[in-house]
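**Student:** sequence isn't available, so here's the structure alone:
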């Protein structure tokens, strides 16, 4: 049965806020990257089931510079469209998250090909986030975004509606009046607008209910672009707010695309939480319905991208093809007449060679990667220059990849001679400055080289470091470091040469690497990463060299 089905999520691991477009027989999905550089991930598919990363377009300082951006700011909800022979990418670079204000400048860039070159960005506005570009049937273009009202203090009231303004291609600016076309429903927190035109109707799709377990996709329509917009008979086309049994949770923030055969599919964000019912590191984990003794659900994989087949019914409204308002399985039917592509081969080991950084990896904020790492300084190795402290918002030398499964093993071999206790490097499991576990090599006061486990456990906004166990003395030479995650449990280990792996420290709580941990859902928006990092808080740039990086899912 599953051979005729698409398996969800189609983009596992941190890949939220999908925007989809089709060009001929090619499909593209753009997702949010927040503080990770380069900005925006774009995946490609021919069958809607198998996807390959083909571009991270915001890779130049003139397009994106996030130095100083707080955690979970940066690139929110890009919109990717195709018109007039160009790809159009609209995006927000959020500069402030907490408090009454959201500083959210919106931009547009274009390219003749999905791989570029991307034009210099054009500033649009800063009135709210989640911008999208609507290409109207008459050829005019309109920017649509949510409106932020800092005067309001009630729950969700700062989300003041969806506004629309015309964009002049010739003048490269917004022009004419701003129209508030939709105030949302009683679910509130109305955001993520996408406009479509079909059979004489303008359809407005939004996300509501926040980014947590009350998330929803709301659909409204009007015969007039400026409204008023009537709400879907079900109100929400997709939500798992009332379905704690559903295999995908937190479903919301969607976009739709038609196939060449006229079928319609919806991409949306979701999460696959694990349920923690015991103490940290000793958790009993269940994936089924949370019971009475549940402490909470947590989603280390972050918000992922899934797809559902949907259909337009005789009443002119869109519905899930399977009926209801939530997916009941991890599968949805494949498009008719499209031959399934071969799944992309995965390899456990990533080797390092001169040239571009392997595509699985990103870094944080900076448009100046040469100050953080080099693949040319020591050919065959990745050299990471020790920079500022873990969680520094300006220049942090951390290169990592997404966690894509609840069970995985990651390892690396590192050559490193720390100068003193202010220089340390190693293997890191990362969410943000207040939520990470770090197995590092450093220098003790007696001159010995040693392993230490350093963590921050979510005490936002301070991110106070705590240390697990006693330092482990290390012999000279390269050292291999490993992290093994089994749902909620994280165990570090190490070895030298080809010796046996030795565990170090206690079993750690892997679920702190989630947005439900720390300050909790609705305040954090990324997902767990694992990778390599080097720090030299003494400011000397002392470097560490890495031979390879292994990442293996364990089922």
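**Tutor:** Arrived safely, thanks for sending. In this text the structure is predicted, and so the values were computed from the model without any measurement.
**Student:** only C-alpha atoms for contact and neighbour calcs from this point on.
**Tutor:** OK.
**Student:** neighbours of the nearest residue to residue 519 once chain neighbours are set aside, how many?
**Tutor:** Ranked by Cα to Cα, 6 or more residues apart in numbering and with sequence neighbours excluded, the top spatial neighbour of residue 519 is residue 460, at 6.4 Å. Neighbour count for residue 460, taken as other Cα atoms under 10 Å: 14.
**Student:** same deal with the one 3 residues further on?
**Tutor:** Residue 463: 19 surrounding residues under other Cα under 10 Å.
**Student:** cool, and residue 37?
**Tutor:** For residue 37, the neighbour count with other Cα under 10 Å is 27.
**Student:** and residue 25, by the same measure?
**Tutor:** By other Cα under 10 Å, the residues close to residue 25 number 11.
**Student:** if I pick the nearest residue to it once chain neighbours are set aside, what's in contact with it?
**Tutor:** Distances taken as Cα to Cα, 6+ apart place residue 46 nearest to residue 25, at 6.1 Å, with adjacent residues excluded. Residues near residue 46 by Cα atoms under 8 Å, 6 or more residues apart in numbering: 25, 26, 27, 341.
**Student:** redo that, cut-off 10 Å
**Tutor:** Residues in contact with residue 46 (Cα atoms under 10 Å, 6 or more residues apart in numbering) are 22, 24, 25, 26, 27, 28, 338, 339, 340, 341.
**Student:** and for residue 453?
**Tutor:** Neighbouring residues of residue 453 by Cα under 10 Å, 6+ apart: 426-428, 437-441, 465-472, 492, 504-506.
**Student:** ok, now residue 411?
**Tutor:** Counted by Cα under 10 Å, 6+ apart, residue 411 has contacts 348-349, 427, 480-484, 492-494, 530-532, 548-552.
**Student:** here's the one I want to compare it with:
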């Protein structure tokens, strides 16, 4: 059987939930504050995966305006009951401080592409919900971790179970905390399965950092008591600090048509001596098997393997392909792109005259309405470029190219103007300034440019080094020249995302943005966007 190199979903693709329907496999992953909500990838061989949809597309399903960084959609669960798909998700409204506000919802669809239903509100008792369809009893069970804000500093109070009535669209009957977790602590991410008369409860423990792990417990009765796997945890990198795949945890399992079992899980690939995961939490896969004792074991585990045998052979060259995005009204925005929080994209961008037109709104880093359209960074080294047409009138209007993690960590090459109206290029950054979110302004001397004409903006990342460059297109010379110093690209990572441990959950993006703090909705036009992967010594995704 061919081997592939983990991860199977590189770049920010956290908290995987896997499902097989016939010959088709689907993985749903968290999107946090990025809209539309939930990424769903498809495969027929567990090796080659294609992003096919983001189902939460309407204001009635998801409105994240005001959600802080790393809130929004947490840990979706995708299931199928033989008739239709069910997607369970949390829209986290607050996560820091004494409380967490965590409303949970369910949407359904007959086809994976949709249309997806209006959401059923379920509860707000905790996060990481999942839905288990018990084929033997015909019942559906809703499970989620529960939050007890009185238990400080550890408010993770266990896994709660209650029946879901699909016809009534609500929880019914008794509820019970069925699992308190183990000494690994911070129990979350529950998934239930049934096999050979046992109910199995797979959970995530240890937080989302370098102590992360997958725990398995089982019971003859769905209500418990649950006994813990004799070799707990079943998957973790905690005792293997030199392993290529770190932060391994939050898993889910699937069976192939021929009876093999695989586990998908989140992971991170740290770089630099500071162990920073610039690509965020990614999705990897491991082969597993059921022992004679009816316990699940990860093959060659519990440390996750970098190379894994799967049914298919991946086309590695697809990973290295340059993506040149052009803008056409009939096609709309390419599925690779997302924006932040708002379910009303028409207020922040449109495609017209074969250009992406961003409407200047709030400043970059706003938690409400900013015009920022970007794609995931999926390589440790890459080049990105665009051509912008923008005519600012003063220093409160700016637009350009950004490498972005969150409001606390970004680099931003902007076309703006001096107070007297003279156009200039200026680099803005909010580098590692949590909790104040201060702009380091300016990082380099502004460069005066003509008041008319398009400008090519580019950035190059080579491992932990970021360099901006530009060219004046109107001058007829598009040779790029550097602007500003070389910056530390590794700060665009979970470890520098503006929170303490276990607090930053997304990944680095690269894209375009536009702000108009005067409120006049000045528009910036972008001709194209190019993302060019570069093979580099720091890239650990080599064949």
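**Tutor:** On my side now, so go ahead. Because the structure is a prediction, the values reported are computed rather than measured.
**Student:** before we move on, the earlier item: are any of the contacts of residue 411 of structure 1 buried, and which?
**Tutor:** 427, 480-484, 492-494, 530-532, 548-552 (16 or more other Cα atoms under 10 Å).
**Student:** let me know the outermost residue of structure 2.
**Tutor:** In structure 2, the residue that sits farthest from the middle, by Cα atoms, centre = their mean, is residue 420; the gap is 41.3 Å.
**Student:** what about the strands in the stretch 301-450 of structure 1?
**Tutor:** Along the stretch 301-450 of structure 1, counting by DSSP state E, counting those that start in this stretch, strands occupy 304-312, 318-320, 331-333, 349-351, 363-364, 373-374, 382-385, 397-402, 407-415, 423-432, 435-443, 449-457.
**Student:** where does the fifth one end up in structure 2?
**Tutor:** What it means is strand 363-364 of structure 1. Mapped onto structure 2 using TM-score structural alignment, strand 363-364 of structure 1 covers residues 339-340.
**Student:** identify the residue of structure 1 aligned to residue 525 of structure 2.
**Tutor:** Aligned by TM-score structural alignment, residue 525 of structure 2 pairs with residue 545 of structure 1.
**Student:** which SSE is that match in?
**Tutor:** strand 543-553 (DSSP states H and E).
**Student:** for that strand, packing partners?
**Tutor:** In terms of contacts (3 or more Cα pairs under 10 Å, 6 or more residues apart in numbering; DSSP states H and E), strand 543-553 of structure 1 is packed against strand 349-351, strand 373-374, strand 382-385, strand 397-402, strand 407-415, strand 423-432, strand 479-486, strand 529-536.
**Student:** and residue 517 of structure 1, which of these is closest to it?
**Tutor:** Residue 517 of structure 1 lies closest to strand 423-432 among these, at 10.0 Å (Cα to Cα).
**Student:** so where is that closest one in structure 2?
**Tutor:** So strand 423-432 of structure 1 sits over residues 397-406 in structure 2, by TM-score structural alignment.
**Student:** mind reading off the mean deviation between that stretch and structure 1?
**Tutor:** Aligned to structure 1 and superposed, stretch 397-406 of structure 2 gives a mean residue distance of 0.4 Å (mean Cα distance after the TM-score superposition for structure 1).
**Student:** next, count neighbours for the equivalent of residue 455 of structure 2 over in structure 1.
**Tutor:** By TM-score structural alignment, residue 455 of structure 2 lines up with residue 479 in structure 1. Neighbours of residue 479 of structure 1 under the rule other Cα under 10 Å: 20.
**Student:** residue 479 of structure 1 reaches residue 413, doesn't it?
**Tutor:** Yes. Using Cα atoms under 10 Å, residue 479 of structure 1 makes contact with residue 413 at a distance of 5.7 Å.
**Student:** who touches both of the two?
**Tutor:** By Cα under 10 Å, 6+ apart, the residues touching both residue 479 of structure 1 and residue 413 are 426, 494, 495, 496, 497, 546.
**Student:** tell me which residues touch the fourth one, please.
**Tutor:** In this case it means residue 496 of structure 1. Residue 496 of structure 1 touches 413, 474, 475, 476, 477, 478, 479, 480, 481, 502, counting by Cα under 10 Å, 6+ apart.
**Student:** most neighbours of all the residues you listed, which one?
**Tutor:** With neighbours taken as other Cα under 10 Å, the top of those is residue 481, carrying 27 neighbours.
**Student:** residues contacting that residue?
**Tutor:** Residue 481 of structure 1 makes contacts with 410-414, 426-428, 439-441, 451, 492-496, 501-503, 532, 549, as judged by Cα under 10 Å, 6+ apart.
**Student:** relative to residue 413 of structure 1, how far out is the residue lying closest to it once chain neighbours are set aside?
**Tutor:** Using Cα to Cα, 6+ apart and skipping residues adjacent in sequence, the residue nearest residue 481 of structure 1 is residue 494, 4.6 Å away. The gap separating residue 494 of structure 1 from residue 413 of structure 1 is 10 Å, by Cα to Cα, to the nearest Å.
**Student:** which neighbours do these two share?
**Tutor:** 479, 480, 481, 482.
**Student:** contact partners for the second one?
**Tutor:** So the one you mean is residue 480 of structure 1. Applying Cα under 10 Å, 6+ apart, one finds that residue 480 of structure 1 lies in contact with 411-415, 426-427, 493-499, 501, 546-549.
**Student:** residues touching the residue nearest to residue 519 of structure 1, list them.
**Tutor:** Counting by Cα under 10 Å, 6+ apart, residue 460 of structure 1 makes contact with 432, 433, 434, 435, 518, 519.
**Student:** separation between it and residue 518 of structure 1?
**Tutor:** In this view, residue 460 of structure 1 and residue 518 of structure 1 are 6 Å apart by Cα to Cα.
**Student:** overlap in contacts, these two.
**Tutor:** Common contact partners of residue 460 of structure 1 and residue 518 (Cα under 10 Å, 6+ apart): 432, 434, 435.
**Student:** isn't the last one right up against residue 463?
**Tutor:** Yes. In this structure residue 435 of structure 1 lies within contact range of residue 463 using Cα under 10 Å: 7.3 Å.
**Student:** residue 197 of structure 1 is in what secondary structure piece?
**Tutor:** Element membership of residue 197 of structure 1, judged by DSSP H and E, is strand 191-198.
**Student:** which part of structure 2 matches that strand?
**Tutor:** With TM-score structural alignment as the criterion, strand 191-198 of structure 1 aligns to 188-195.
**Student:** compared with structure 1, how much does the matching stretch deviate?
**Tutor:** After superposition onto structure 1, the mean distance of stretch 188-195 of structure 2 to its aligned counterpart is 0.2 Å, using mean Cα distance after the TM-score superposition for structure 1.
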